[in-house]
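Peer 1: Sequence first, predicted model second:
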Amino acid sequence: MPRTAIHSDSAPAAIGPYSQAVRTQATRAGNTVYFSGQIPLDPATGEIVGAGDIDAQARRAFDNLKAVCEAAGGTMDDIVRVGLYLTDLSQFGAVNAVMGEYFSQPYPARSTIEVSALPKGAAFEVDAVMVLG
């Protein structure tokens, strides 16, 4: 199964042994792109955006996801599944409202999980799966 790494300079560079996203053109999977998690890092500085502000963190993470999406040749409307990770599930309502600004119906499938910690002290992370064509 051929795999192609996707990279966008408009999203933070990978900070470990992973790609921002990977596209596969396997017959059974279609033209599928699997996204690594995006946290609210400013791509220019590599610093967390919006410390203590879940709205700002969610927007930055979704902006990063959107940038990688575009680098892969798609749009947010091509995303079929997202995973949301929060360090405080009581902030779900705020994140849910921000997510509604980035996606339109029919919305992607979603899971939401509370975690004890995220990289660089982020309060929010999002990953996704996109199908093109």
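Peer 2: That came through, no problem. Predicted model only: the values in this text are computed from it and were never measured.
Peer 1: Every contact and neighbour count from this point should use C-alpha atoms.
Peer 2: OK.
Peer 1: how much space is there between residue 131 and residue 35?
Peer 2: Residue 131 is 11 Å from residue 35, where distance means C-alpha to C-alpha, to the nearest Å.
Peer 1: Counting neighbours, go ahead and name the busier of these two.
Peer 2: More neighbours surround residue 35 than the other of residue 131 and residue 35, with 22 against 19 (other C-alpha atoms under 10 Å).
Peer 1: let's bring in a second model and compare:
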Amino acid sequence: MNKQVITSEQAPSAIGPYSQAIKVGNTVYLSGQIPLDPATMEVVEGFEAQVCRVFDNLSAVAEAAGGKLQDIVKLNIFLTDLGNFATVNEIMERYFEKPYPARAAIGVAALPKGVPVEMDGIMVVG
């Protein structure tokens, strides 16, 4: 198996022992992104801005792997408050076109750095 590490300076650097993404063949496994500004490594303020930042971070890593958000075939969204589900849907429609990726929205007790949202995904390129 030939694993290629994918990195982007346009997305936050890893805050633990993991890669931003791993590419195997034409499949890319995107690590979870939280709403960190890659320039400052600080959490952005406001829920809508946080969701946008997560999508922007995922987009940067997708581009570094030779793809784009639309190439994501499976998206996992982790929320500390499922009451924000409708807001996430509305923002997601700004970033994706039909056909939308397969998706899961998972309610969790807590996320790194106390953020309310994290997303990871699987992308197919080429």
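Peer 2: It's in. Treat the numbers as computed from the prediction; the structure is a model and nothing was measured.
Peer 1: Overlay the chains and give the TM-score.
Peer 2: In this superposition the chains share a TM-score of 0.98, using TM-score structural alignment, normalised by the length of structure 2; 126 aligned residues with a C-alpha RMSD of 0.6 Å.
Peer 1: Would you state the helices of structure 2 in chain order?
Peer 2: 47-64, 85-95 (DSSP state H).
Peer 1: of all those helices, which lies closest to residue 113 of structure 2?
Peer 2: helix 47-64 (12.7 Å; C-alpha to C-alpha).
Peer 1: Packing partners of the closest one?
Peer 2: Counting contacts by 3 or more C-alpha pairs under 8 Å, 6 or more residues apart in numbering; DSSP states H and E, helix 47-64 of structure 2 is packed against strand 27-33, helix 85-95, strand 117-124.
Peer 1: Comparing it with structure 1, how large is the average distance?
Peer 2: Averaged over the aligned pairs, helix 47-64 of structure 2 sits 0.5 Å from structure 1 after superposition, using mean C-alpha distance after the TM-score superposition for structure 1.
Peer 1: Now do that helix: distance to the chain's middle.
Peer 2: Distance, stretch centre to chain centre, for helix 47-64 of structure 2: 6 Å (C-alpha atoms, centre = their mean, to the nearest Å).
Peer 1: quick check: it aligns to which part of structure 1?
Peer 2: Residues 54-71 of structure 1 are the counterpart of helix 47-64 of structure 2, counting by TM-score structural alignment.
Peer 1: mind putting the helices of structure 2 in a markdown table, mean neighbour count and distance to residue 120 of structure 2 included?
Peer 2: Below are the helices of structure 2 laid out as a markdown table (neighbours: other C-alpha atoms under 10 Å; distance: least, C-alpha to C-alpha, whole Å):
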| stretch | mean neighbour count | distance to residue 120 of structure 2 |
| --- | --- | --- |
| helix 47-64 | 21 | 8 |
| helix 85-95 | 13 | 14 |
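Peer 1: so can I have TSV of those showing distance to residue 71 of structure 2?
Peer 2: TSV is the format used below for those (distance: least, C-alpha to C-alpha, whole Å):
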stretch	distance to residue 71 of structure 2
helix 47-64	8
helix 85-95	12
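Peer 1: so which of those helices comes closest to residue 78 of structure 2?
Peer 2: Among the helices of structure 2, helix 85-95 sits nearest to residue 78 of structure 2 (C-alpha to C-alpha), with 9.9 Å.
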